[in-house]
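1. Sequence first, then the predicted structure:
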Amino acid sequence: MGMTGENVWVTVPEGLVTLSDRRTGRSWPVEVGSCLLAAHPVTQAWYAHVTGDRPSSAHGDRLPVESVSWWDAVRFCNSLSLREGLTPAYRLPCGDGGGGDGVGAGWDASANGYRLPTEAEWEHACRAGTTGARYGELDEIAWHRGNSGERLREVGGRRPNSWGLYDMLGGVWEWCWDLYDSEVYGTYRVLRGGGWFDERWSCRASVRRRSHPTLRIDDVGFRVARSL
């Protein structure tokens, strides 16, 4: 585990994860390489430090940033990379103001900059070697509707998984890089993890959600990864 700038980083080991989709009943294995993953979602203080913006509807430096679109998340990654002298991971359409549908955004896998985790990386990191629905007792590891008081809570307040990652379940849903199902849902991107207003069922390692990359809502944020 290491520290850079505003965050703590966890080295996620390589491994094999099996993704599944409840809607289609399909499951598929994915091999993932080792990566760095932020120990908790991007906070409002960190987002403001990098971008100068405070878009969230709730306010607090240690609260996860929310009301951020997928576009906002990938632009944050590029901005953070440039601040630290790294090569941005994403090629974004010229003049894109975040109103696009995600077409034209490309990922340079050879770049050393910051990025969103892939869906497979996210689930592999969330599980941390476990095979059940969750990596611990839900009330101990996550803020959800049953214990959040129906409001956003600060990052790091629940027990982490065995790899040192906090709030992988509950808190805010997290944007991933991947398209959900381009044939059925077009440019919709994957969301993972469940949020502070979700019932227990939604806060599981395998649950997949999707939304348009322009969505901004008060229970969606993101965390940052970096390839090794």
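-> Perfect, thanks for sending it.
2. C-alpha only now, for contacts and for neighbours.
-> Will do.
3. Next secondary structure element downstream of the helix ranked longest in the chain?
-> Using DSSP state H to define each element, the chain has its longest helix at helix 70-83. Per DSSP states H and E, the first helix or strand lying C-terminal to helix 70-83 is strand 90-91.
4. pretty sure Glu31 is in a strand, no?
-> Yes: counting by DSSP: H, G, I helix; E, B strand; the rest coil, Glu31 is found in a strand.
5. That one touches Leu16, doesn't it?
-> Yes: at 4.5 Å, Glu31 counts as touching Leu16 under the criterion of CA atoms under 8 Å.
6. Comparison target, given below:
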Amino acid sequence: MQTIQAGSVTIADRRTERSWTVEVAPFLLSPLQVTCRAIGEAYGFEVDGDDLLPATSTSWFDAVRFCNRISELEGLQPAYAITGEASSAEAGESGPGEREAVVWDRAADGYRLPTEAEWEHACRAGTTGPRYGELGEIAWYRGNSGERLHRGGELAANAWGLYDMIGNAWEWCWDIYDAAVYRDYRVIKGGGWFDEHWSCRAGVRRRTMPTLSIDDLGFRVARNMPR
């Protein structure tokens, strides 16, 4: 886990033409996206194919359950209270989670998803432009990916030691995108291996249903700073 320093970030939404600034406290963030191997080890099953690829085809519900799972394995307090129908992630598959409700205990020391503000602050790593480096040097996108997913860490990291914040696979964030319009749709960030260059920028924010599992959408984990 990398230490991410405190700061502030301005989030802009092109759809509504709104922007807002969020103060971000220091926190910890994984330098790579969660891999298939990590999922398999957490739930005790073997992964077919390259297990060092990012764990895509995981729903938002699967991601929060994984956070709780590894928190429990490491003796940490799980960040999420989850009620309702269980996702089949515990069986090593991506499941619907359609009747689940998730509440975040913000004081817990366990693993969790980053907020959108934390994610963008970490991605930018003190930069102010659309990206933290030249696109082809930092990101797998449609122009160089061969239209496939790649192992994490093969391209350049940002100044804070984080890889693939842009490109390779979109990443789930904790936040609801716009409850008034899209109900429980969650924010995804970063762009993916099939996206054109204009979608692979630090400030791009998209949304999708939390039950979606698709081959260019994964996640990385965060934790509160230890007290």
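-> Arrived safely, thanks for sending. Since this is a predicted model, take the numbers as computed values, not measurements.
7. Report the TM-score for the pair.
-> The TM-score (TM-score structural alignment, normalised by the length of structure 2) is 0.93; 218 aligned residues with a CA RMSD of 1.4 Å.
8. re the thing from before, who's in contact with the longest helix of structure 1?
-> Contact partners of helix 70-83 of structure 1, identified using CA atoms under 8 Å, 6 or more residues apart in numbering, comprise 47, 50-51, 87-90, 98, 102, 113-116, 175, 189, 213-215, 222, 224.
9. Show me the strands in structure 1, by range?
-> Using DSSP state E, the strands assigned to structure 1 run over residues 2-4, 7-12, 15-21, 26-32, 35-38, 90-91, 106-107, 114-115, 173-179, 189-192, 208-211, 220-221, 225-227.
10. Let's have those strands in TSV, adding distance to His59 of structure 1 and mean neighbour count.
-> Formatted as TSV, the strands of structure 1 follow (distance: least, CA to CA, whole Å; neighbours: other CA atoms under 10 Å):
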stretch	distance to His59 of structure 1	mean neighbour count
strand 2-4	24	10
strand 7-12	19	20
strand 15-21	34	16
strand 26-32	35	12
strand 35-38	21	23
strand 90-91	29	17
strand 106-107	32	14
strand 114-115	25	28
strand 173-179	17	25
strand 189-192	22	26
strand 208-211	24	19
strand 220-221	14	28
strand 225-227	24	21
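11. So which of the ones you listed is nearest Leu63 of structure 1?
-> strand 220-221 (10.4 Å; CA to CA).
12. What's the match for Pro78 of structure 2 in structure 1?
-> Correspondence of Pro78 of structure 2 to structure 1, assessed by TM-score structural alignment: Pro88.
13. Does its match touch Ser110 like I think?
-> No: look at Pro88 of structure 1 against Ser110 with CA under 8 Å: they stay out of range, at 9.9 Å.
14. Neighbour count: the two, which is higher?
-> Pro88 (22 against 10; other CA atoms under 10 Å).
15. how far away is that one from Ile141 of structure 1?
-> As judged by CA to CA, to the nearest Å, Pro88 of structure 1 and Ile141 of structure 1 stand 33 Å apart.
16. Would you check that Glu66 of structure 1 makes contact with Val220?
-> Yes: the pair Glu66 of structure 1 and Val220 qualifies as a contact (CA under 8 Å) at a distance of 5.2 Å.
17. Name all residues that make contact with His150 of structure 2.
-> His150 of structure 2 touches 53-54, 140, 168, counting by CA under 8 Å, 6+ apart.
18. would you turn these into JSON lines with distance to Arg124 of structure 2 and neighbour count?
-> Listed next are those as JSON lines, based on distance: CA to CA, whole Å; neighbours: other CA atoms under 10 Å:
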{"residue": "Leu53", "distance to Arg124 of structure 2": "24", "neighbour count": "18"}
{"residue": "Pro54", "distance to Arg124 of structure 2": "21", "neighbour count": "27"}
{"residue": "Trp140", "distance to Arg124 of structure 2": "17", "neighbour count": "30"}
{"residue": "Asn168", "distance to Arg124 of structure 2": "17", "neighbour count": "33"}
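19. Among those, which are located in helices?
-> Among the contacts of His150 of structure 2, no member lies in helices (by DSSP H).
20. Output those in a markdown table; the columns should cover distance to Thr16 of structure 2.
-> Output for the contacts of His150 of structure 2, formatted as a markdown table (distance: CA to CA, whole Å):
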| residue | distance to Thr16 of structure 2 |
| --- | --- |
| Leu53 | 35 |
| Pro54 | 32 |
| Trp140 | 29 |
| Asn168 | 27 |
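21. so can I have a markdown table of the strands of structure 1 showing distance to Leu152 of structure 1?
-> Formatted as a markdown table, these follow (distance: least, CA to CA, whole Å):
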| stretch | distance to Leu152 of structure 1 |
| --- | --- |
| strand 2-4 | 25 |
| strand 7-12 | 20 |
| strand 15-21 | 28 |
| strand 26-32 | 31 |
| strand 35-38 | 19 |
| strand 90-91 | 30 |
| strand 106-107 | 31 |
| strand 114-115 | 24 |
| strand 173-179 | 12 |
| strand 189-192 | 17 |
| strand 208-211 | 19 |
| strand 220-221 | 11 |
| strand 225-227 | 23 |
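22. Please pull up the equivalent of Gly133 of structure 2 in structure 1.
-> So, by TM-score structural alignment, Gly133 of structure 2 is matched to Gly136.
23. Just list the residues touching that match, thanks.
-> Per CA under 8 Å, 6+ apart, neighbours of Gly136 of structure 1: Asn161.
24. Against Ala139 of structure 2, how distant is Val22 of structure 2?
-> Distance, Val22 of structure 2 to Ala139 of structure 2, by CA to CA: 26 Å.
25. Gly192 of structure 2 now?
-> Separation of Gly192 of structure 2 from Ala139 of structure 2 (CA to CA): 8 Å.
26. on that earlier part again, what do Glu66 and Val220 of structure 1 both touch?
-> Val172.
27. Superposed on structure 2, what's the mean shift for the longest helix of structure 1?
-> Helix 70-83 of structure 1, aligned to structure 2 and superposed, deviates on average by 0.2 Å (mean CA distance after the TM-score superposition for structure 1).
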